[in-house]
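J.: whatever this is, show me its structure:
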Amino acid sequence: MPAIDMIGYHNLLPHPLKILNNGHTVSITIPKLNATELKNGEFMPYVRGGKLPGEFEVEGIHFHWGDKNNRGAEHVVNDIRYTMEMHIVHRNKKYATLAEALDYADGAAVLGFFFNLDEDEGPGLTTICHHLHLIPDASNEINLNVTFSLSSLINTVDVDKFYTYKGSLTTPPCSEAVTWVLYPDPIPISPKQISRFRQLLDTQDGALVDNYRHLQPLGNRLVFMRIGNNRHTNVDHLSNQIDYRKWDWFH
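T.: Alright, predicted model coming up:
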């Protein structure tokens, strides 16, 4: 299985980024730039490769975390549930919007990254954590006066190694439209950083914590793992060999 190619992940994201406490999570919205707004050679970051059925453009970022350090992530790997999980959500380029894409089995791709409690701060989270006190309550939203690259969030991760499977959104409407890609190498997060997330309030003015979906049974779902061999995507080969319709969904 080829690696996931992260095209444009080293580029700074368009400005201004919006950070929102929606009462259920912290989300970062990336502004959409049309062809006239993009400068020469600029493009929105996107991913391809692995078992992804096409090219997927970045839409946004959000997080899931727990009240305790031994929970928070939405996925469990080898019986380990990490402190936090970050999702980078992408839309299949052939659909105009994410809402439209979620009506189709090949509509979305989500890259998931784990955070493990550590003495040292995760440098990629610094910018985000410094702004969390500005969105303490549900529905608080601000424009960030700085930007960053997606690669800065994940620069400690071995991106050649990952799990992938076909599944659903973990939040309503839980559309069966997602190709999941999960990177098992955790990113460090310090006690001070995770405490900033836990100080936020939800829609009932309680602590915004434990905002992860309960673990779902695997059933007959197939999970594939790539252990890494530095073999990147041959796009022509990929388009000729992968027929997404034959990769069956399981509910």
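
J.: rest of the way, CA atoms for contacts and neighbours
T.: Will do.

J.: can you count the residues close to A138?
T.: 21 (other CA atoms under 10 Å).

J.: please generate a structure for the following sequence too, so the two can be compared:
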Amino acid sequence: MLLLEGLSNFYKIRFLIHKKDDYSKTWRVWNTSLRENYQDGWPDSCCGNNQSPIELLKKTAEIVHMSRLVYTNYDVPQDVFLENNGHTVKVGFGCKSVSICDGILENEYVLDNIHFHWNSEHTLNGKKYPLESHFVHYIKEAENLQNALNIPFGIAIIAVFYEFSPEGSEIFNKITKNVECVATNIKEPVPLDEQLVPKELLPKRSCNYYAYTGSLTTPDCNEPVQWIIFPKPCKISPCQLEALKNIYDEDNKPILRNARPLQPLNGRIVKYVKESFYGKFKKK
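T.: This is a model prediction of the structure:
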């Protein structure tokens, strides 16, 4: 669980015991200003050589051409629930029919949840965005997210940046208008009264993406994870972002920031994938 304590010059985030149905079991002190000390007390798995997030640079990325990603039921309205899990807002998918495959992926991955980090965790050509969403998928054979954590490349995450625009996003309103219902209720999911179409939370007609091998950005920082990051951002208004951030931890303190600092690349190759055609959306 993420606990935020406001200090005069920096924020301190404490990670405590987390339930097994989440990414991590143990949370420790995370000082987001004193970067060299922020993960004191984190498990050894968070000190691996393939950690996330990283800096993305187009000039150093390896350009590759691949078949397009295939999104199954991403364009179909889905019943979802909203949850404050103690460190972010999570949009959960109860069904197992929304998935992604092909492109950089060697297997089919089922969408488990979409959650958010403010500011962005990754940077793109030196730029940090006000918000980054993560579409967390688990390998289909694992049957659930928890099982997939123990499988190499059992997790695939699509990351989407958000930039400010006055009008914001109509689809995002379906989320932000319900945040108040979970603002202070930790791990008490609330069904949304409107269905969401996952495709509408992706950048429109984005044929290219960055890909690399990384980790979860929260303890236990499991490796390896296949990352897919779209360079084309979606839109959000400042008011929508403030509404999204209006959640509290178990000590009733506001979660002001929940982004892990950049991690060393350690010789990893970042690919810039160019698809021949825009990703294929199909119903099943």
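
J.: need the TM-score from the superposition.
T.: Remark: TM-score between the superposed chains equals 0.80 [TM-score structural alignment, normalised by the length of structure 1]; 214 aligned residues with a CA RMSD of 1.7 Å.

J.: counterpart of stretch 124-136 of structure 2 in structure 1, which residues?
T.: Stretch 124-136 of structure 2 corresponds to residues 77-89 in structure 1, going by TM-score structural alignment.

J.: residue boundaries of the helices in the stretch 51-200 of structure 1?
T.: With helices called from DSSP state H, counting those that start in this stretch, the stretch 51-200 of structure 1 shows them at 98-101, 126-129, 150-153, 191-198.

J.: of the ones you listed, which approaches M44 of structure 1 most closely?
T.: helix 150-153 (11.2 Å; CA to CA).

J.: give me the stretch of structure 2 that that closest one matches.
T.: With TM-score structural alignment as the criterion, helix 150-153 of structure 1 aligns to 198-201.

J.: now the matching stretch: buried residues?
T.: By neighbour count with 16 or more other CA atoms under 10 Å, stretch 198-201 of structure 2 contains the buried residues P198, E200, L201.

J.: run the chain-centre distance for it.
T.: 14 Å (CA atoms, centre = their mean, to the nearest Å).

J.: can you list contacts of it?
T.: Under the criterion CA atoms under 8 Å, 6 or more residues apart in numbering, residues Y74, D75, V76, P77, Q78, I171, F172, C234 lie in contact with stretch 198-201 of structure 2.

J.: and the top strand by length along structure 1, how far from structure 2 on average?
T.: Counting residues, the longest strand found in structure 1 (DSSP state E) is strand 178-189. Mean deviation of strand 178-189 of structure 1 relative to structure 2 after superposition (mean CA distance after the TM-score superposition for structure 1): 0.6 Å.

J.: related to what we said a few turns ago, between the buried residues of stretch 198-201 of structure 2, which sits nearest S120 of structure 2?
T.: Using CA to CA, L201 comes nearest to S120 of structure 2 of the buried residues of stretch 198-201 of structure 2, at 15.8 Å.

J.: follow-up on the earlier one: which of the buried residues of stretch 198-201 of structure 2 lies closest to V64 of structure 2?
T.: L201 (25.4 Å).

J.: gap between that closest one and E170 of structure 2?
T.: 10 Å (CA to CA, to the nearest Å).

J.: what residues are up against the aligned residue in structure 1 for T72 of structure 2?
T.: With TM-score structural alignment as the criterion, the equivalent of T72 of structure 2 in structure 1 is I7. Contacts for I7 of structure 1 were tallied using CA under 8 Å, 6+ apart; they are P45, Y46, V47.

J.: what's the answer for L215 of structure 1, then?
T.: Per CA under 8 Å, 6+ apart, neighbours of L215 of structure 1: E74, H75, V76.

J.: now for the first one, how many residues are close by?
T.: Same thing as E74 of structure 1. The burial count for E74 of structure 1: 26, using other CA under 10 Å.

J.: check contacts around it.
T.: H64, R81, E85, Y212, R213, H214, L215.

J.: what is the nearest of those residues to V58 of structure 1?
T.: Distances from V58 of structure 1 to the contacts of E74 of structure 1, taken by CA to CA, are shortest for E85, at 17.3 Å.
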